[in-house]
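Novice: Provide a 3D model corresponding to the input given below.
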Amino acid sequence: MRLAIAASLCVLLLSLPASHAEPDKRDFSPAERLLFMTPQLKGLQAPMLLRYTFGKTGSFEESFADSVTVSLSAKEDGRCCDAKGVFLSGARKLQVPDVPAADGNPVILYFLEHDVREMKRLTRGSEYHFRKRIRMGIYQAAEVRDVSLRYQGRAIKGKEIVFSPFLDDPNRPKYEKFATKSYRFTLSDAVPGGVYGIRTSIPGESAAAQPLVVEELLIEGAKAPAR
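Specialist: The predicted model follows:
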């Protein structure tokens, strides 16, 4: 099971946009570089535990609150980091692979793997198709903008990446209720691990209606893990 999950994460990270260009023969978008090619863990002192809150709300299903952690330990050379994640708990828990010698924060890929599985569960569609649409959205249509944020009582600066990968999907009629789903990634060098938050939202059927589903991961903080 763990090998299968690791393989699916690699598919999400490495799948190419519609041009099918080789990775070393095409330009990566600014959003791709920020999400997948930035050494977000660089400079952290291991051991460290990155802690995130996770919440689900909306009219479509029962709401819940949970947590996500990424445990960082020193590599053999003493530098940061080998990463081990825990994504949600109990029946909702997603088994995620350890990431040795991690540069980027794996919580991004863990969230996306969870998201793809949720899209499959809600629509009975193909995980491969949803992965491809998300990666195409990041490559082709994501907007990147500067934002001001608050973290532990102080103002910080960050980048926000926003896209809606299913709006122009030819398969949209198969899951029309969920096709307006939007994704928002908020990154900042001022928070440990570089990921301030990730949010997905599926609006209701009218402007006045409550959203169908909102899922949001937010940085809570970082600390040395309990011994």
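Novice: use CA for all of it now, contacts and neighbours both
Specialist: Noted.
Novice: and Glu215, which of the three is it?
Specialist: For Glu215, the assignment made with DSSP: H, G, I helix; E, B strand; the rest coil gives strand.
Novice: How far does the top helix by length along the chain sit from its chain's centre?
Specialist: Counting residues, the longest helix found in the chain (DSSP state H) is helix 107-123. Counting by CA atoms, centre = their mean, to the nearest Å, helix 107-123 is centred 9 Å from the centre of its parent chain.
Novice: same check, this time on stretch 87-100
Specialist: Its chain's average C-alpha position is 14 Å from that of stretch 87-100, according to CA atoms, centre = their mean.
Novice: and the longest helix of the chain, what does it pack onto?
Specialist: Counting contacts by 3 or more CA pairs under 8 Å, 6 or more residues apart in numbering; DSSP states H and E, helix 107-123 is packed against helix 2-14, helix 127-140, strand 195-202.
Novice: Next, the angle helix 127-140 makes with the first one.
Specialist: With axes from the mean of the first three to the mean of the last three CA atoms, to 10 degrees defining the directions, helix 2-14 sits at 30 degrees from helix 127-140.
Novice: One more sequence to fold, the one below, so I can look at both together:
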Amino acid sequence: MRLFVLLLVMLGFAGAASAAGTYDLLFHKGSLSGLDAPPPAGVGKQPPDTLLYDRVLSAGKKGEAPDSDNIGLQLTGDDNVALILRQGPRMRSLGNFPASVGNPLIMYFLESTLSDIAAQSGGSPFYIRNRIKEALLKDAEIVPVSVQLGDRDIAAQRVTLHPLEKDKARARMGRFAELALSVVVSEEVPGWLYSLEATVPEGQGAEDAGYRNVITLTDKGEAKP
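Specialist: The predicted model follows:
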């Protein structure tokens, strides 16, 4: 069911897309090209990760420690890619995708963020999804940055969206209208996506916790020479 939902959402986002530069930067075609699928792990063994990402999620009450886990991206020999969420000893599949669509981590990031924001704010996930779709088709804030991967400094771009910044229902969203989505991308980063971050500031009330969802490529993904 989770795979089915993710694929439907992916088609929904892609179907709304045009030639907008913002969309093309985030959903970069061919972002997994040049990466080789690892050799088979053997019977009963888990395939090794092609790329590994750390995730830190703060979506609880004020003062609670954030959750930390990992997301493995695994290329297979049949031109498919799997995303695996690892939380300590537990593992959960986030879906399988054709490698030709690019790095599916961007879709997981957007979908999990809007689900979290909808749950925390009490808003409609469909409404928030539509605002993100619209933001993907508009000009975004794009600035050059330098990131470190392994022992190299790499030139990259940070793309930042504020999907609810000018929304007509902004007042009803309160502090969640300040939702910011920031993605750092580079041709020199394997898999194209270096980091993905979603933030909402905390409020004044005791229950008005902030929100932060950060996914970052680990040093296991070495820069291309």
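Novice: possible to save the helices and strands packed on helix 107-123 of the first structure as CSV with distance to Gly153 of the first structure?
Specialist: What follows is those, written out as CSV (distance: least, CA to CA, whole Å):
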stretch, distance to Gly153 of the first structure
helix 2-14, 34
helix 127-140, 31
strand 195-202, 14
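Novice: hmm, back to that, compared with the second structure, how much does the longest helix of the first structure deviate?
Specialist: In the superposition with the second structure, the average deviation recorded for helix 107-123 of the first structure is 1.0 Å (mean CA distance after the TM-score superposition for the first structure).
Novice: List the buried residues of that helix.
Specialist: Val107, Ile108, Leu109, Tyr110, Phe111, Leu112, Glu113, His114, Asp115, Val116, Arg117, Met119 (16 or more other CA atoms under 10 Å).
Novice: what's the answer for stretch 190-200 of the first structure, then?
Specialist: Neighbour counts over stretch 190-200 of the first structure (16+ other CA under 10 Å) mark Val191, Pro192, Gly193, Gly194, Val195, Tyr196, Gly197, Ile198, Arg199, Thr200 as buried.
Novice: next one: stretch 88-101 of the first structure
Specialist: Result for stretch 88-101 of the first structure [16+ other CA under 10 Å]: buried residues Leu88, Leu94, Gln95, Val96, Pro97, Asp98, Val99, Ala101.
Novice: Return the residues in contact with the residue positioned nearest the centre of the first structure.
Specialist: Of all residues in the first structure, the one closest to the mean position by CA atoms, centre = their mean is Ile108, 3.2 Å from it. By CA atoms under 8 Å, 6 or more residues apart in numbering, the residues touching Ile108 of the first structure are Leu35, Val195, Ile198.
Novice: Quick one: map it onto the second structure.
Specialist: Mapped onto the second structure by TM-score structural alignment, Ile108 of the first structure lines up with Ile106.
Novice: Also Phe185 of the first structure?
Specialist: When the second structure is aligned by TM-score structural alignment, Phe185 of the first structure is paired with Val183.
Novice: Surely its match is within a strand?
Specialist: Yes. Judged by three-state DSSP, Val183 of the second structure forms part of a strand.
Novice: wait, it sits on Asn213?
Specialist: No. Counting by CA atoms under 8 Å, Val183 of the second structure stays clear of Asn213, with 11.5 Å between them.
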